[in-house]
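Peer 1: based on what follows, work out the 3D shape:
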Amino acid sequence: MRGQRQIKFVSLVAVVTVVLATSIRVSAQVKPGDFITADNASVVKDLLAPGVYWRVQHGMTMKIVPTERIDWPPPYREATEKYSAQVTVSADHRSLVGYVAGQPFPLVDPNDPYAAVKIMWNNSFRPMYTDDLDARFFGCHGRFEERERKEHEVEYEEIGHYLLYNEVGRTEIEPLPFDPDFKSTGRYFMTALYPVLAPAEIRGQAFLRFRYADPNRGDDAWFWRPGSRRLRRQNEAALGSSQGVEQFYPDDYEGFSAKNENYDWKFLGEKTMLGAINVEHVPGIPCPTDGHASVCPERWQLRRMFVVEGTPRRSRVPEELYSKHIVYIDAEAWVVLAHDAYSRKGELFKSFANWLTYRDRPVPDARVAIYPFKRLFEIAETTTDVQSGLAETCFLPSPDTTEKETWYINMGAANKTMFTLQAVVNAAH
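Peer 2: From the prediction side, this is the model:
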């Protein structure tokens, strides 16, 4: 029976892959070899999120390349085959029931009235990392994005570590498939960002966050302010406002990191769009034609994406800045490639874009972070305020640091001792 079930699962994945590839070929409006600039940006208008299109209009360029297949890490695929059949959504369609590891919903029916909810849970438990990660010594630059504008850097921040430890959904590093502590803590995961190394006036600043499986329990979050030498607890509303890195709100990390249950989700459809999912240059190259406010020229390929809209439940996050979120998720790799957030007035406000590479190591000369299979690594991400033009771009790895491997995924580099209030305070000194 297990063999038959596995064959069925693999066959369904193969069918989905063929359908996605066929859809991309049929709807293609650009071809490999095309070079997109602000002068011919209209060619790709319907293939980009509005915020990404705004970037092209303001100087970011694109090299169009053939569409590639992005495979899941084998342990993640095996966990999906083993556990996904038992996963459902709760009676109120907000939370997961029966989740252990892998992708909760490997086959999403567009006609399912709860397709958007399932897509966002797939995003929460994406294949990019499942156990732990330590993204080390990366830099974030704040610049104004404008066509042909000379570089105008307004801020630079260097971060020591961005850390994550999953208590459920583990596929590669013991304990598997979940940490026994989950039974007592109820935490899905813990994240931390610390210490800020530059600029000097905020050196030591830190952020710590716990996410819980209980849909009615908000995240626990703390910020350490070195100036006041105080560890301050934050409510969920504060996670959608500027803390630490100016343009990157904690809810915006990795494209979208807010608690799914705090939003009403609507499926807007499947669409062929352009994504920078296997870029050429590592480290990323600051774009010379938009004031170094993005990454270009880089490789972009046609991808099949799920487009979902999230509207805040004001009873949960009444102070959120945004009226809605439009999230663009790759339907094969399950990573956020773009995310547009709209103001309370309904105007496009913040735009997130992601650049990734797909290989068995984050950089060509890696000596430690080397894997037996290819996986995705983020090379850069940008959040731009399209109303002011201020863009914050984080490079991973950063051209400005000696640490070039940066990404240590599912290697045990992050452990639970790193996610304590005392660890945050100690790192600040």
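
Peer 1: going by C-alpha atoms from here, please, whenever you check contacts or count neighbours.
Peer 2: Noted.

Peer 1: which non-adjacent residue is nearest Tyr53?
Peer 2: Nearest non-adjacent residue to Tyr53, counting by C-alpha to C-alpha, 6 or more residues apart in numbering: Lys45, 6.1 Å away.

Peer 1: the one you found in helix, strand or coil?
Peer 2: At Lys45 the chain is in helix, as set by DSSP: H, G, I helix; E, B strand; the rest coil.

Peer 1: help me confirm that Tyr194 is found in a strand?
Peer 2: Yes: counting by three-state DSSP, Tyr194 is part of a strand.

Peer 1: now the residue nearest to the spatial centre of the chain. Nearest residue, chain neighbours left out?
Peer 2: Compute the mean C-alpha point of the chain, and by C-alpha atoms, centre = their mean the closest residue is Glu254, 2.5 Å away. In this structure, Glu254 finds its nearest non-sequential neighbour in Val336, 7.3 Å apart by C-alpha to C-alpha, 6+ apart.

Peer 1: ok, now Arg209?
Peer 2: Using C-alpha to C-alpha, 6+ apart, the closest residue to Arg209 is Ala221 (4.3 Å).

Peer 1: quick one: the one you found is in a helix?
Peer 2: No: assessed with three-state DSSP, Ala221 is strand; it does not lie in a helix.

Peer 1: list the helices and strands the top helix by length along the chain packs on?
Peer 2: Of all the elements of type helix in the chain, the one with the most residues (DSSP state H) is helix 2-27. Counting contacts by 3 or more C-alpha pairs under 8 Å, 6 or more residues apart in numbering; DSSP states H and E, helix 2-27 is packed against strand 263-275, strand 298-312.

Peer 1: out of the ones you listed, which is the most enclosed?
Peer 2: Comparing those on average neighbours per residue, with mean count of other C-alpha atoms under 10 Å, the densest one is strand 298-312 at a mean of 23.

Peer 1: now the angle from it to helix 2-27?
Peer 2: Relative orientation of strand 298-312 versus helix 2-27 (axes from the mean of the first three to the mean of the last three C-alpha atoms, to 10 degrees): 110 degrees.

Peer 1: next SSE downstream of strand 298-312?
Peer 2: Next along the chain after strand 298-312, taking DSSP states H and E as the criterion, comes strand 322-330.

Peer 1: buried set for the helix or strand immediately after that following strand in the chain?
Peer 2: Per DSSP H and E, the first helix or strand lying C-terminal to strand 322-330 is strand 336-343. For strand 336-343, burial by neighbour count (16 or more other C-alpha atoms under 10 Å) applies to 336-342.

Peer 1: in JSON lines: the residues you listed, plus distance to Gln103.
Peer 2: JSON lines is the format used below for these (distance: C-alpha to C-alpha, whole Å):
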{"residue": "Val336", "distance to Gln103": "15"}
{"residue": "Leu337", "distance to Gln103": "18"}
{"residue": "Ala338", "distance to Gln103": "21"}
{"residue": "His339", "distance to Gln103": "21"}
{"residue": "Asp340", "distance to Gln103": "24"}
{"residue": "Ala341", "distance to Gln103": "26"}
{"residue": "Tyr342", "distance to Gln103": "29"}
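
Peer 1: also this sequence, please, to line up against the first:
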Amino acid sequence: MHPNLIPAALFGGLLSLASGSALAKLDASEAARLGQDLTPTGAEMAGNASGTIPAWSGGLTTPPAGFDSARGYSDPFAAEQPLYSVTQANLAQYADQLTVGHKAMLEKYPSYRMDVYPSHRTAALPAAEYAQIAKEATRVELAASGNGMLNYDKTSVPFPIPQSGVEAIYNHLVRYRAGGYQYYPTEMVVQASGSFTPVRREVKVVMASAMGNPEPNRLFYYLGKVTSPESVAGQQTLVHEPIDQTTEARLAWTYNPGQRRVLRAPEVSYDSPVLTSDGLRTNDSADMYNGATDRYDWKLVGKKEMLVPYNTYKLADRSLKYADILQANHLNQDLVRYEPHRVWVVEATLKPGARHIYAKRTFYLDEDSWGILAVDLYDGRGELWRLQEAHILQRYDVLSAIHISDLVYDLQARRYIAYGLENEEKTTSFGITAKLKDFSPAALRRAGR
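Peer 2: The predicted model follows:
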């Protein structure tokens, strides 16, 4: 066993989900560890032995002086300098702390580097969320198939001490997002030459628990509209996401401005490509991973200390233009911050007979926020194909660690796609409210008109 890898069994869990059977609920004595030796979300309270990862002390809960959301998130660590940089020349020295995808990027592009800064465990949630996590920790369990949750109400961490890989993934799927938010993300395919064309969207996401009249078995509602360029403007997607996808599959609709029709869209799932992504993003890789889990066998490998993107406040600076951020082959790495953190490693292997363009995916989940920070994506031949990377930061004004952007690097095609940057867009609105009628197919049709 690798010396840096702590096996999942030491955290009281099974290594993988046995097909066709649900795991036991969390025992009350285990749940009592929350807020004691574990944080309220299930991370280790203590720092690591070497001192490179500090103890969790409550996270970042106060905006820096002079914070103005219209100017983007102020960097509370702006005065810090990198401790060191990982480059192609010294890759071997740090290889044990890197994802397979990051090692491949360093090997492929001499211009790529990873600047490593002091580690800050900034993730924090409102006190009410901690209380809800503790309340539901001994109630929630996986559906027998593993493709859904039972006895779930509205906790943002249903499995604070995960017993399987799929439980860890569910923590990512339902993590806290301030109830709901409206934002204006860009999607940019960056060609090998460095050229790109921004595709702009207006997106509204509301968790069902934040709505007064949600339908049964609903996790969240999503409505996205492409606003530019003109060639694709007006395209809309509506999603009603179930909690338990064993009994009900995702409900999705699209609006095509050319046809002026609302159509059911079962293809908005799994490995079907996002239409504006030039084939670089699958629908289930949005937000690093979303949707049903039934096509993979999930293995909770264990927890590992790694160098991961974290506290990337520089990318949120609204004085930056997209041309300052996006370069040929990779982002402007001057703007990306990496830190040592503990992550859960989860392996997803395609089930026999199941179809997906990714035969294997290795996920790296932040122990504090449960956000997925990176994913290694493998093709049907077992070769590394792509790397996903999320740039997480603590949104200290609403106490939510939603990432500021995510990337898919195609190592075979030498192209990449950046999604979620808002530097040249309107600011995100958090804590929005909505009614069920706002997410109806009829509302989609009205918005199209």
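
Peer 1: how many neighbouring residues does the aligned partner of His141 of structure 1 in structure 2 have?
Peer 2: Aligned counterpart of His141 of structure 1 in structure 2: Met188 (TM-score structural alignment). Using other C-alpha atoms under 10 Å, the number of residues around Met188 of structure 2 comes to 24.

Peer 1: same check on Asp181 of structure 1?
Peer 2: 11.

Peer 1: quick one, what contacts the residue mapped onto it from structure 2?
Peer 2: Alignment note: Asp181 of structure 1 maps to Pro214 in structure 2; criterion TM-score structural alignment. Going by C-alpha atoms under 8 Å, 6 or more residues apart in numbering, Pro214 of structure 2 touches 208, 435-436.

Peer 1: once you drop chain neighbours, what's closest to the corresponding residue of structure 1 for Asp366 of structure 2?
Peer 2: Aligned by TM-score structural alignment, Asp366 of structure 2 pairs with Asp330 of structure 1. Excluding the flanking residues, the one nearest Asp330 of structure 1 by C-alpha to C-alpha, 6+ apart is Met305, at 4.5 Å.

Peer 1: to which residue of structure 2 is that neighbour aligned?
Peer 2: Looks like Met305 of structure 1 aligns to Val343 there (TM-score structural alignment).

Peer 1: let me see the contact set for Gly382 of structure 2.
Peer 2: Going by C-alpha under 8 Å, 6+ apart, the list of residues near Gly382 of structure 2 reads 359-360.

Peer 1: how close does the corresponding residue of structure 1 for it get to Ile326 of structure 1?
Peer 2: Gly382 of structure 2 maps onto Gly346 in structure 1 when the alignment is built from TM-score structural alignment. With distances taken as C-alpha to C-alpha, to the nearest Å, Gly346 of structure 1 is found 12 Å from Ile326 of structure 1.

Peer 1: ditto for Thr383 of structure 1
Peer 2: Noted for Thr383 of structure 1: a distance of 14 Å to Ile326 of structure 1, by C-alpha to C-alpha.

Peer 1: which stretches of the stretch 101-250 of structure 1 form strands?
Peer 2: For the stretch 101-250 of structure 1, the strands defined by DSSP state E, counting those that start in this stretch occupy 132-144, 153-166, 187-198, 206-212, 220-225, 230-234.

Peer 1: quick one: contacts of the longest one?
Peer 2: By that I understand strand 153-166 of structure 1. 130-144, 178-179, 188-199, 245, 414-416.

Peer 1: what do you get if the cut-off is 6 Å, keeping everything else the same?
Peer 2: For strand 153-166 of structure 1, the external contacting residues (C-alpha atoms under 6 Å, 6 or more residues apart in numbering) are 131-143, 189-199.

Peer 1: burial measure for the counterpart of Phe223 of structure 1 in structure 2, as a count.
Peer 2: Per TM-score structural alignment, the equivalent position to Phe223 of structure 1 in structure 2 is Thr254. The local packing of Thr254 of structure 2 (other C-alpha under 10 Å) involves 23 other residues.

Peer 1: residue contacts, the closest residue in space to Thr254 of structure 2 that isn't next to it in sequence?
Peer 2: Among residues not flanking Thr254 of structure 2 along the chain, Thr237 sits closest, at 4.5 Å (C-alpha to C-alpha, 6+ apart). Going by C-alpha under 6 Å, 6+ apart, Thr237 of structure 2 touches 223-224, 253-254.

Peer 1: and what of Phe189 of structure 1?
Peer 2: Phe189 of structure 1 sits next to 165-167, 211 when contact means C-alpha under 6 Å, 6+ apart.

Peer 1: rewinding a little: neighbour count: Thr383 and Ile326 of structure 1, which is higher?
Peer 2: Set side by side, Thr383 of structure 1 and Ile326 show more neighbours around Thr383, with 29 against 23, by other C-alpha under 10 Å.

Peer 1: now check structure 2 for the residue matching the more buried one.
Peer 2: Counting by TM-score structural alignment, the partner of Thr383 of structure 1 is Val408.

Peer 1: what do you get for Thr417 of structure 1?
Peer 2: In structure 2, Thr417 of structure 1 lands on Lys437 (TM-score structural alignment).

Peer 1: distance of its match from Ala316 of structure 2?
Peer 2: Distance from Lys437 of structure 2 to Ala316 of structure 2, by C-alpha to C-alpha: 33 Å.

Peer 1: of those two, who's got more company?
Peer 2: Ala316 (22 against 12).

Peer 1: coming back round to it: in ChimeraX, select just the buried ones from the contacts of strand 153-166 of structure 1.
Peer 2: Restricted to buried positions by 16+ other C-alpha under 10 Å, the ChimeraX selection for those reads:
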select :131,132,133,134,135,136,137,138,139,140,141,142,143,189,190,191,192,193,194,195,196,197,198
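
Peer 1: so which of the contacts of Pro214 of structure 2 hold up in structure 1?
Peer 2: Contacts conserved in structure 1 for these, counting by both residues aligned by TM-score structural alignment, their matches' C-alpha atoms under 8 Å: Ala208.

Peer 1: ok so, going back, nearest to Tyr249 of structure 1, of the buried residues of strand 336-343 of structure 1?
Peer 2: The shortest approach to Tyr249 of structure 1 among the buried residues of strand 336-343 of structure 1 belongs to Ala341, at 11.8 Å (C-alpha to C-alpha).

Peer 1: and for the residue nearest to the closest one when sequence neighbours are not counted, the neighbour number?
Peer 2: Distances taken as C-alpha to C-alpha, 6+ apart place His325 nearest to Ala341 of structure 1, at 4.5 Å, with adjacent residues excluded. Using other C-alpha under 10 Å, His325 of structure 1 has 22 neighbouring residues.

Peer 1: so Ile326 of structure 1 touches Pro312, yeah?
Peer 2: No: if you go by C-alpha atoms under 6 Å, Ile326 of structure 1 and Pro312 don't touch, sitting 11.8 Å apart.
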